[in-house]
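In: Sequence first, predicted model second:
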Amino acid sequence: MKTLCAGFTIGVLAEAAGVGVETIRFYQRKGLLPEPERPRSSIRRYSDDDLARVRFIKSAQRLGFSLDEVGELLKLEDGAHCDEARSLAERKLGDVRVRLADLRNIEAVLSQLVTRCGSSHGAVTCPLIASLQGRP
């Protein structure tokens, strides 16, 4: 992958990071990405470090970290706080396991309802719709 030279525009930063310009601005408003100084009568320029930071944010989000959690991780990004990072990851893993259990329960209920829908014929009320309406 081609490395960008220091001093590129917000549009180039966004494209290189695979996000939109508004995402960059949003990260700045949330305090996740510093806003570079604007030289007099010029536009702001971003660095390779800014690009790495946006990529870090997106990678953490893909693992399910919220932006608040990403902010916590960014405070640890020097790599010297592995125990703290591990603690954050353990909490996230616990959350993921809870969500997986919830999804398995949803899958089981939907599977039963789909089966019941397939076995009802004629003018019988649809079991799925009846269930969602709170009827037996």
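Out: On my side now, so go ahead. Numbers count the residues shown, from 1 in each chain.
In: contacts and neighbour counts: CA atoms only from here.
Out: Fine.
In: what's the helix or strand Cys117 falls within packed up against?
Out: Per DSSP states H and E, Cys117 falls inside helix 82-119. Packing partners of helix 82-119 (3 or more C-alpha pairs under 8 Å, 6 or more residues apart in numbering; DSSP states H and E): helix 67-75, helix 127-132.
In: Structure two is appended below for comparative analysis:
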Amino acid sequence: MKIGELSKATGTNVETIRYYERIGLLPPPPRTSGNYRSYGLSERQRLSFIRHSRDLGFTIEDIRSLLDLSDHPDRDCQAGDLIASRQLAQVEAKIFQLTALRDELSRIIGRCRGGLSIDCRVIAALAKHELCDGDHRSDC
């Protein structure tokens, strides 16, 4: 299949496919006599693996390591477990941070009584962090 067909089959932008080739996540495909890229089932499966990994928030370097592990099925999967566990910890930390942000925004909005902007509780809380209940700074 050509790059456009691979793009449609995997829901991946053509430029993203080319990028993955440039950085070595996808091997350069063979070319047709007309110099078109020619992708097969293995490239489609590899790209689907990359897409799914990106959807789960893995970094390019993590994906590179996971692909290397996948390319060597006789190796111990401990490295894969460590990468996934680290990603889970990062997701849980983001959830904690987002929960704190949601709670603080709800509290700020709940204190709003309408009226003029000079008396606006939202603006006051944004201007003076000490009016907030806790530390909700984003590390994301």
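Out: Noted; the coordinates are in hand. Keep in mind the model is a prediction, meaning the values are calculated, not measured.
In: need the contact list for the residue nearest in space to the middle of structure 2.
Out: Centroid-nearest residue in structure 2: Gly57, 3.3 Å away (criterion: C-alpha atoms, centre = their mean). By C-alpha atoms under 8 Å, 6 or more residues apart in numbering, the contact set of Gly57 of structure 2 is Gln87.
In: Mind doing that once more with 6 Å?
Out: For Gly57 of structure 2, the contact set (C-alpha atoms under 6 Å, 6 or more residues apart in numbering) is empty.
In: what lines up against it once you look at structure 1?
Out: For Gly57 of structure 2, the aligned position in structure 1 is Gly64, judged by TM-score structural alignment.
In: picking that back up, so how far is Gln87 of structure 2 from the residue nearest to the centre of structure 2?
Out: 7 Å (C-alpha to C-alpha, to the nearest Å).
In: Just give me the neighbour total for Asn35 of structure 2.
Out: 8 (other C-alpha atoms under 10 Å).
In: Which residue is the nearest non-sequential neighbour of Arg64 of structure 2?
Out: Once flanking residues are discounted, Arg64 of structure 2 sits nearest to Leu25: 6.4 Å by C-alpha to C-alpha, 6 or more residues apart in numbering.
In: Just tell me what that neighbour corresponds to in structure 1.
Out: So Leu25 of structure 2 corresponds to Leu32, using TM-score structural alignment.
In: Compute the inter-axis angle for the helix holding Cys117 of structure 1 and helix 67-75.
Out: On the basis of axes from the mean of the first three to the mean of the last three C-alpha atoms, to 10 degrees, helix 82-119 of structure 1 is oriented at 150 degrees to helix 67-75.
In: Let me know whether Arg38 of structure 1 touches Arg44 as I believe.
Out: Yes. The pair Arg38 of structure 1 / Arg44 is scored as a contact, 4.7 Å apart, by C-alpha atoms under 6 Å.
In: Tell me which of these two has more neighbours.
Out: Neighbours were counted for Arg38 of structure 1 and for Arg44 using other C-alpha under 10 Å; Arg44 has more, 15 against 10.
In: so how far is Glu35 of structure 1 from the more buried one?
Out: Taking C-alpha to C-alpha, one finds Arg44 of structure 1 at 8 Å from Glu35 of structure 1.
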